[in-house]
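this is the structure alone, sequence omitted:
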């Protein structure tokens, strides 16, 4: 997001870094105060890397340019205008390592446990099976404005305007499957399905909110009422090849070939989805101080959602167009409270309801438009503690989230897809930061989540109830320490992070095991304006899976050990 201009004079920030995998990044920003009422902020960023994952044929680059202008002629009026533009491009986009049978692996890793003996082979760690010419990238631009006007007597009006456009392309592998050794492939082979997905996306939004701060029966009260309207257009061409038309490759020494541009290659599916979504909303929020320590908050929102979906099939002549026009009118609300037990210690609790479509609303299969929105609720309770002259900060929370009416199969007829499934998650989170002294600081966090499908039946009548959702670990933990050497402007930092295992399939037969990684840094404050730093990541060179990709057999392997040197300045 664009950084907001400030009326604190002119200053310049810059960052330059270089590290492993020939990764260069640079960024800079300037705040320029044109007058007492007008300020400008502009930032630029650039990144180039042979591969952020250290993968073959995976050159990555990105750039960004943001600017904003703040006009504040009086204490009652503020006008912000901003523009953001970002671009990114990755050649032969990495789709993860492919699981292969243990019997054919040369150097099997212990990062995955499967019910059928499939493993990640370390020899394929850097292999990329996407043909040359494949890529993924995006160009997006956002224009926005924010107008804040104080009307007097505690009243204020806020207006947000936004326009967004994006072009995205995903020209890469879809699914990859290991095929047992054959006459032409004595090491086995990887069968590839190629995809070409394109997005032409436009979105605009207007939001107005009227707020008041005053008193009700002598009690401090703040409330907001508002309305919002947005309009989205998305055209998405989605082409998929058949595996038989794409040459298989050796898993250890792949001759990946060139990405086919001929449209006749994409015969498994070739469909264009056009989506137009119009949403009109009204909302209200209120916060009432019942006492000096007890705060009650609440909010409600109504949305009218009008979706037009059209699907054009280019595999059939003449090209048939299928349409759907579902409409939704959900109401969601929340209520909560906080209580200041003593100075520095606050307890809070809240209950929230929400709705969402059964899948991404703009890319929803036409068959799914007949379903109603899924409903959910969550409740949470926690605390925040500031102690020892704010040198100790601790936060904690316990929560439960439930989503009803997810897609499942009819228990009486598994050939029918229906709503009625349920998934839930409950857990706890705790974080702690402590400034032990002026030179030593410690921090840490831990979270546990018990996520599961409470009710889910899949094709064939297979019951997945009780299983954990895909890519959801149960436990994460992190700790950090920073120590500044006495009398020397040098700070030593260390970081450790643990993530427990997760499954890549709803059957919970493929487990990506947990990992623990260690990072460290040394920073030298040359003066008040310049800091030089050296960072090392994954110092033990742990081999681990981060998450699964297109299919359950595709595992994104985390980046190996890397180093980076950076120079940060502020003038």
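Nice, thanks for sending it over. Small disclaimer: the values here were computed from a predicted structure and weren't measured.

please make it C-alpha for all contacts and neighbour counts, starting now.
Noted.

tell me where the stretch 451-571 of the chain has strands.
457-458, 462-463, 475-484, 490-499, 502-503, 510-512, 515-527, 530-537, 545-548, 554-557, 562-570 (DSSP state E, counting those that start in this stretch).

quick check: which of the ones you listed is nearest to residue 118?
If you check each of the strands of the stretch 451-571 of the chain against residue 118 by CA to CA, strand 510-512 wins as the nearest, at 8.6 Å.

how many neighbouring residues does residue 153 have?
The number of residues packed near residue 153 is 9, by other CA atoms under 10 Å.

what of residue 388?
The number of residues packed near residue 388 is 10, by other CA under 10 Å.

mind listing what it touches?
By CA atoms under 8 Å, 6 or more residues apart in numbering, the contact set of residue 388 is empty.

try residue 297
Contacts of residue 297 by CA under 8 Å, 6+ apart are 285, 286, 287, 288, 335, 336, 337.

take this one as well and set it beside the first:
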């Protein structure tokens, strides 16, 4: 399916709108709203969904229809209706996104043809610059909503985000009223959670609100021996400090521990020991875990945010956020398994003890002001962004192999009994990442339904990598790199009517040539600048059926240049001349067809390719130009239906299709398309008490969640959960 250049389509569509809608209603400015304010964009919303704020896709408090970009907002109601248990499962409602949580890269997400190294996965608008690892799925209880922005968006939050931005917004104290809620669930995992919010006026604290969120989940997951326990605790305090000044203090603590993590299931091999073609798995190995019995993944995360909001006038608003992130992650595992001896035995290798000690401090100031330019309404936003990111890694790696064992009843083995392994944490390297940035945004109404939206960000990034081990020519005692990326967006929106808009935009991004800055070192960055990404996008947004339905359509073209590739003339070196591109189409829609039925659907087509890419195969540099990046499907489809049978009972169903994906850059190993069906029911036993039932993967489909050339990470089989939700 060829994709026309969106910039050409933009010129055609926007120039013809004068003929289609010369008398179109002039676009009005959206009411002022606090940044990251509460969003209600579900299929059951009483008001047109596209009128809602676009959240973190802009600092101008734009509505979704005013934003010249593809933005998806999944609110709390939609999260609960789909039964999403964690932050990754919420992404099912975002067109074109696939995801998985293998232990070594639990933030494995692909969007518009790009992987987690080229995506920004934010937490309350904050990046810790380690998204593929740090963006582990978090239990969804503490999540208020998730916002997704398609395409380059470094102009919002800094380096990264060539493929898009995913932002998880957690619950904090607000003025929506008192909340008392208890949630108990049982099934493949057990969960107990509670929400409590109180206005403190009765205690003499006029205008102050306190909120507490607690969540605990645990249980054996589907693979042999893979037990998981997790808890989250969050507290926030909203208090007025004076006229039009409020302060919110938000604290959060997360803990997760997985015993004997599942790293994947080995593929069957040909007689010569190679793997090629479609995945072939031995059905008898499904659910078998070959990791050491005492294998471990454990994480402790703390967040602290201080948010000050001041509105000196109706036209002006100021927000300052100071934040601190502290994370400690530990791994003790044997991570690689493959079939040997004509697929009769499994060989285990690659023991890794690893610790990540990471802390991030940051300060962000945002000032917005509404005014006029030559009689045209204009809204400005500007500010600064400062952060200091420090991470030390403590790796101990032993290659092995260590033993061979039965594929069906693997012999118990233990991490500390593995030859060469000990639990001694010796620092390897520390990355010190300083970022200072200035940014500005503007939206100006041009008349006759036209509006121009622009954004610009200037970053100054300083990276110091300190080697704590033996100094070599390729691992110096100190490596320093300095980057000065300039990124931005320019968009044009046209109202064809009050319910129908079209837009065109160009945006840019910058990210490392490989890896992430929080862990990148000498080999990845010497003689390199950040890679450059740019996107042209054309889209349309439509509300219909008197606001009971909405639809968005986007066509895009993204190019990322300066990827690190093997030098064809010297395979021991890498050079910054690689390129990758992606063209695609995304459709998202929701329709409240009647008081009983709500229907929704998403569809995406992605043509992702390496334009220039060379990797070493054996001793030979080999071109992969024209091949598709690993784990990127061409087609993703999703459908959902909610039926309110009566005042007490609501039934729901959702279906998701993921197209064929390749496991390697050579495109010689692949997994065929798969589809998953989910069913749910909600029964209001009383006005305060609701019973919920959810079945995922109803057909018990065997599928691969994350592909690799040797060890695919399989998705979960059928699962069932039942819960009681009490609001009192």
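Okay, I see it. Nothing here was measured: the structure is a model prediction, and the numbers come from that model.

tell me how the two chains score on TM-score.
Comparison of the two superposed chains (TM-score structural alignment, normalised by the length of the first structure) gives a TM-score of 0.91, and 548 aligned residues with a CA RMSD of 2.4 Å.

circling back: residue 194 of the first structure is nearest to which of the strands of the stretch 451-571 of the first structure?
Short answer: strand 554-557, nearest of the strands of the stretch 451-571 of the first structure by CA to CA, at 14.3 Å.

and the furthest pair within the contacts of residue 297 of the first structure?
Going by CA to CA, the pair spanning those furthest: 285 and 337, at 13.2 Å.

which parts of the second structure are helices?
Assigned by DSSP state H, the second structure shows helices spanning 6-20, 76-81, 131-134, 154-157, 522-525.

what's the longest one aligned against in the first structure?
By that I understand helix 6-20 of the second structure. Aligned using TM-score structural alignment, helix 6-20 of the second structure spans no residues in the first structure.

then the fourth one?
Mapped onto the first structure with TM-score structural alignment as the criterion, helix 154-157 of the second structure occupies no residues.

which of the residues in that helix are buried?
Residues of helix 154-157 of the second structure classed as buried under the neighbour-count rule (16 or more other CA atoms under 10 Å) are 154, 155, 156, 157.

got these as JSON lines, with distance to residue 148 of the second structure columns?
Listed next are the buried residues of helix 154-157 of the second structure as JSON lines, based on distance: CA to CA, whole Å:
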{"residue": "154", "distance to residue 148 of the second structure": "14"}
{"residue": "155", "distance to residue 148 of the second structure": "15"}
{"residue": "156", "distance to residue 148 of the second structure": "13"}
{"residue": "157", "distance to residue 148 of the second structure": "13"}
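
tell me the most buried of the strands of the stretch 451-571 of the first structure?
strand 502-503 (a mean of 25; mean count of other CA atoms under 10 Å).

want to try TSV for the helices of the second structure, with distance to residue 178 of the second structure as columns?
Output for those, formatted as TSV (distance: least, CA to CA, whole Å):
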stretch	distance to residue 178 of the second structure
helix 6-20	47
helix 76-81	17
helix 131-134	33
helix 154-157	33
helix 522-525	52
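
circling back to that earlier point, which of the contacts of residue 297 of the first structure lies closest to residue 420 of the first structure?
Nearest to residue 420 of the first structure among the contacts of residue 297 of the first structure is residue 335, at 26.5 Å by CA to CA.

what residue of the second structure matches up with that closest one?
Residue 335 of the first structure maps onto residue 490 in the second structure, by TM-score structural alignment.

what do you get for residue 541 of the first structure?
Per TM-score structural alignment, residue 541 of the first structure is aligned with residue 700.

go on, residue 188 of the first structure?
So, by TM-score structural alignment, residue 188 of the first structure is matched to residue 345.

what about that match, how many neighbours?
17.

so it sits against residue 404, correct?
Yes. With contact defined as CA atoms under 8 Å, residue 345 of the second structure counts as touching residue 404 (6.1 Å).

what segments of the stretch 251-400 of the first structure are strands?
In the stretch 251-400 of the first structure, the strands defined using DSSP E, counting those that start in this stretch lie at 269-289, 294-313, 321-324, 327-328, 331-342, 345-356, 374-387, 392-410.

make TSV out of these and add distance to residue 453 of the first structure.
What follows is those, written out as TSV (distance: least, CA to CA, whole Å):
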stretch	distance to residue 453 of the first structure
strand 269-289	30
strand 294-313	28
strand 321-324	29
strand 327-328	25
strand 331-342	23
strand 345-356	17
strand 374-387	14
strand 392-410	10
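
not counting sequence-adjacent ones, nearest residue to residue 521 of the second structure?
residue 465 (6.4 Å; CA to CA, 6 or more residues apart in numbering).

tell me the contacts of that neighbour?
429, 430, 431, 432, 478, 479, 480, 521.

again, but for residue 521 of the first structure
Residue 521 of the first structure makes contact with 492, 493, 494, 533, 534, 535, 536, according to CA under 8 Å, 6+ apart.

swap the cut-off to 10 Å and go again
Listed by CA atoms under 10 Å, 6 or more residues apart in numbering, the contact partners of residue 521 of the first structure are 482, 491-495, 533-537, 563-565.

nearest to residue 95 of the first structure, of these?
Sorting these by distance to residue 95 of the first structure puts residue 537 at the head of the list, at 22.1 Å, by CA to CA.

and the closest one, how far from residue 123 of the first structure?
22 Å (CA to CA, to the nearest Å).

and for residue 281 of the first structure?
54 Å.

also residue 61 of the first structure?
26 Å.

which one's more surrounded, these two?
residue 61 (21 against 15).

quick check: the aligned residue for that one in the second structure?
Here residue 61 of the first structure is matched to residue 229 in the second structure, going by TM-score structural alignment.

tell me the contacts of its match?
With contacts defined as CA under 10 Å, 6+ apart, the neighbours of residue 229 of the second structure are 189-191, 216-220, 255-259, 298.
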